[in-house]
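Student: dropping the sequence and predicted coords here.
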Amino acid sequence: MAASLPQQDMLDQVNQLWSMLDDMSQTDPESYQKFIKRHLQEGVEQCAPPAPHTCLETRILDPEEGVLYINLCGWSRVPAPKSDSEPVPLSAGKLEQVDEGNERYKLMNVAYNPKVLKRGEEDGIEMDQLIRLAMKYIEQEYQLRLTHSYKLASYKLKGCATRMKQSLAGPAKTKPQTAESGGSLLQQISCLRVKGEPESSPSIELFTEKGSKPRKAGFIEVLSSTELEPAPVQTPSYHLSVSKDENGRATRIQLNVHLPEVSSVSECDLCISQDDVLIEVPDRYRLHLNLPESVHEDVVTAKFSQRSRVLCVTMPVL
């Protein structure tokens, strides 16, 4: 939990902090500017969304055989271990069941601190350990048995980037920073509150079992995970075509999706990345396609015909 302080003690600490900053701004303006810039940068990093890093494919052996994709992502909100003797924290989204026409698989988003993934890039053995930690967590959390083998996909992310961010940005738990434990200026201030006053945001704590003993290095510290029960939805009929120029180079991808139960484009949730497109109408339709060409995701246009109930998505090719 956050530090619980009597009101006067809290005010005294805040006043001391501001007094220190005032003195620094007068006596050493250069250090003051560096101090403020450093802590603002820490705040920006803490607010940055998760970013895709590596996608891997493996198989579920039990209780039901199937394909599992795991998106490994980097996220500054996930703490890095302070030493090699500490377990590696991870943040996990929800295990999702995905049905796309004839393709059926499960999808999981797992995030590590970017510094942890950076070390994995420099050491293949360490990256393999991170992958196996994620697989071990999924086995333990969802009572699954996975194969020991896996393969890395040629793309960094399976599915939609927006959905990945939403999955990981759900209720999360991480190690708290108290005012006495140091940390950034923003972290110290955010931990101060009046005793008995409700917190403005959920407390953030490591997931641990009551009475459990400290774990050895290499175990997983779980930050978040709850199972997602997918709503029954249909895969709509669609037609995808690629326009080419006189040299045979792809210039545009056109996707027409028939949505007979939709009356307005406002009912559709459209998510497009360079490599895939996801169209959802809550509780009715879901269509996820890997695109044959990389597209300009920022200049995509979409139109919905109320008469034909067809959503037309035009995607310029990179």
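Tutor: Happy to help now that I have it. Residues are numbered from 1 along each chain as shown.

Student: going forward, measure contacts and count neighbours with C-alpha atoms only.
Tutor: Noted.

Student: check the secondary structure at Q254 for me.
Tutor: strand (DSSP: H, G, I helix; E, B strand; the rest coil).

Student: doesn't V116 fall inside a helix?
Tutor: Yes - membership of V116 in a helix is supported by three-state DSSP.

Student: quick one, helices of the stretch 101-250 of the chain?
Tutor: Taking DSSP state H, counting those that start in this stretch as the test, the helices found in the stretch 101-250 of the chain are 114-122, 124-142, 161-168, 185-191.

Student: out of those helices, nearest to D12?
Tutor: helix 185-191 (12.4 Å; C-alpha to C-alpha).

Student: packing partners for that closest one?
Tutor: Counting contacts by 3 or more C-alpha pairs under 8 Å, 6 or more residues apart in numbering; DSSP states H and E, helix 185-191 is packed against helix 29-47.

Student: take the one below as the second:
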Amino acid sequence: MKASSKGLLTKISQFWNLLDDLAESDPERYKNFIQQELKDGKQLCVKPKPYLCVETKILKPKEKTIFINLCQWERIPAPQSTTHPVPISVGRPQDFSQASDAYTVIDVAYNPGILQAAEKDQKIKDQLIKMAMQCIEERLGVTLSHSYHVTKFRIKGSLQRMKDNLMGIHNNVTDLNEKMKTEHALEKTRCSTVSQPSHIPQLLLPKKNVSGKAQCLIEEISSTEIHVEVKKPAYQLKVVKDQHEKPLKIELKVELPGINSVSLCDLSVSEVDLLIEVSEKYRLYLNLPESVDTEMTTAKFVKDKSVLIITMPLV
């Protein structure tokens, strides 16, 4: 190990000496090299983005609904040609329950160029979905239904959960082997017809209440954490349109009887979903019908009516 470390340090020293020589002998070439390295580094840090969500069924070993978040990610390389394998990244499956429903969510990422080709050809899109399903079957050892439908929302769950999952950032690290297998894993399957073509901040109520991360908006709460009944509050959601019937914004009014202070409300908003929680009293999770601009989203609490009003302009 000592010899190996010494050799590595020697190579690093030689590399820096070469860079110093290049900077003196050919400043323009040195500048281009540094700019390219910065560009490559920026691409390495880019985060995945949602593309569409597919709902289907796990048939075996136990029947359950599964949502597949198809994402675009520049870190996934494009195939070398139409006859080469299409790289695909498969995240770790996560199980959730909401009310009486239990389901699994799994994130799958392709190169953006592949998905751009799919926008122009429904057959390619179907192939990509079927490829993702095949990878999931092989990875999890399950059997999926061959029928599926594309949901109205682009992603199931929160954006932050999806990004953390695909990028290998897990809150639960007890299963180290599983983490190592899924972290930045690239699975390859063949596709003979796919061709190459190529901001989501969150808003919480006043800054003192900001939690910093969106977290998983539909994470199951264990029975040990709940000692009182948490109710789903009454609400009204509407899409406001202009005179030409073009959608402008989403308005949400939530009734919170017994709440007299905004400081008791915790609101998390992403581009595609929303979560409102009042400790030990209320919890409301909604998939939004349109993508919203979280930076322009505002929230107002009407104290005398115990009503929370959220206005979300569309992107």
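Tutor: Alright, I've got the coordinates. What you see is a predicted model; the values in this text were computed from it and never measured.

Student: overlay the chains and give the TM-score.
Tutor: Here the TM-score for the pair of chains, by TM-score structural alignment, normalised by the length of structure 2, is 0.64; 269 aligned residues with a C-alpha RMSD of 4.4 Å.

Student: tell me what the lengthiest helix in structure 2 is packed against?
Tutor: Criterion DSSP state H: the longest helix present in structure 2 is helix 2-25. Using 3+ C-alpha pairs under 8 Å, 6+ apart, the elements in contact with helix 2-25 of structure 2 are helix 27-45.

Student: what residues of the helix it packs on count as buried?
Tutor: Within helix 27-45 of structure 2, the residues that count as buried by 16 or more other C-alpha atoms under 10 Å are Y30.

Student: in the stretch 201-315 of structure 2, which spans are helices?
Tutor: Along the stretch 201-315 of structure 2, counting by DSSP H, counting those that start in this stretch, no stretch forms helices.

Student: show me the contact partners of the longest helix of structure 2.
Tutor: If you take C-alpha atoms under 8 Å, 6 or more residues apart in numbering as the criterion, helix 2-25 of structure 2 is touched by 29-31.

Student: how much does that helix stray from structure 1?
Tutor: Compared with structure 1 after fitting, helix 2-25 of structure 2 has a mean deviation of 2.3 Å; criterion: mean C-alpha distance after the TM-score superposition for structure 1.

Student: that helix to helix 27-45, inter-axis angle?
Tutor: 130 degrees (axes from the mean of the first three to the mean of the last three C-alpha atoms, to 10 degrees).

Student: so how far is helix 2-25 of structure 2 off the chain centroid?
Tutor: 39 Å (C-alpha atoms, centre = their mean, to the nearest Å).

Student: for it, which residues meet the burial criterion?
Tutor: Within helix 2-25 of structure 2, the residues scored as buried using 16+ other C-alpha under 10 Å are L22.

Student: coming back round to it: need the helices of the stretch 101-250 of structure 1 in CSV (columns: distance to I204 of structure 1 and mean neighbour count).
Tutor: Shown next, in CSV, are the helices of the stretch 101-250 of structure 1 (distance: least, C-alpha to C-alpha, whole Å; neighbours: other C-alpha atoms under 10 Å):
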stretch, distance to I204 of structure 1, mean neighbour count
helix 114-122, 20, 16
helix 124-142, 20, 16
helix 161-168, 15, 18
helix 185-191, 11, 17
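
Student: between those, which gets nearest to I253 of structure 1?
Tutor: Here helix 161-168 is closest among those (C-alpha to C-alpha), at 19.6 Å.

Student: whereabouts in structure 2 does the closest one align?
Tutor: Aligned using TM-score structural alignment, helix 161-168 of structure 1 spans residues 159-166 in structure 2.

Student: alignment lookup: Y69 of structure 1 to structure 2.
Tutor: Using TM-score structural alignment, Y69 of structure 1 lines up with F67 in structure 2.

Student: what's whichever strand or helix holds its match packed up against?
Tutor: Assigned by DSSP states H and E, F67 of structure 2 falls within strand 64-72. The contact analysis (3+ C-alpha pairs under 8 Å, 6+ apart) places strand 64-72 of structure 2 against strand 49-60, strand 101-110.
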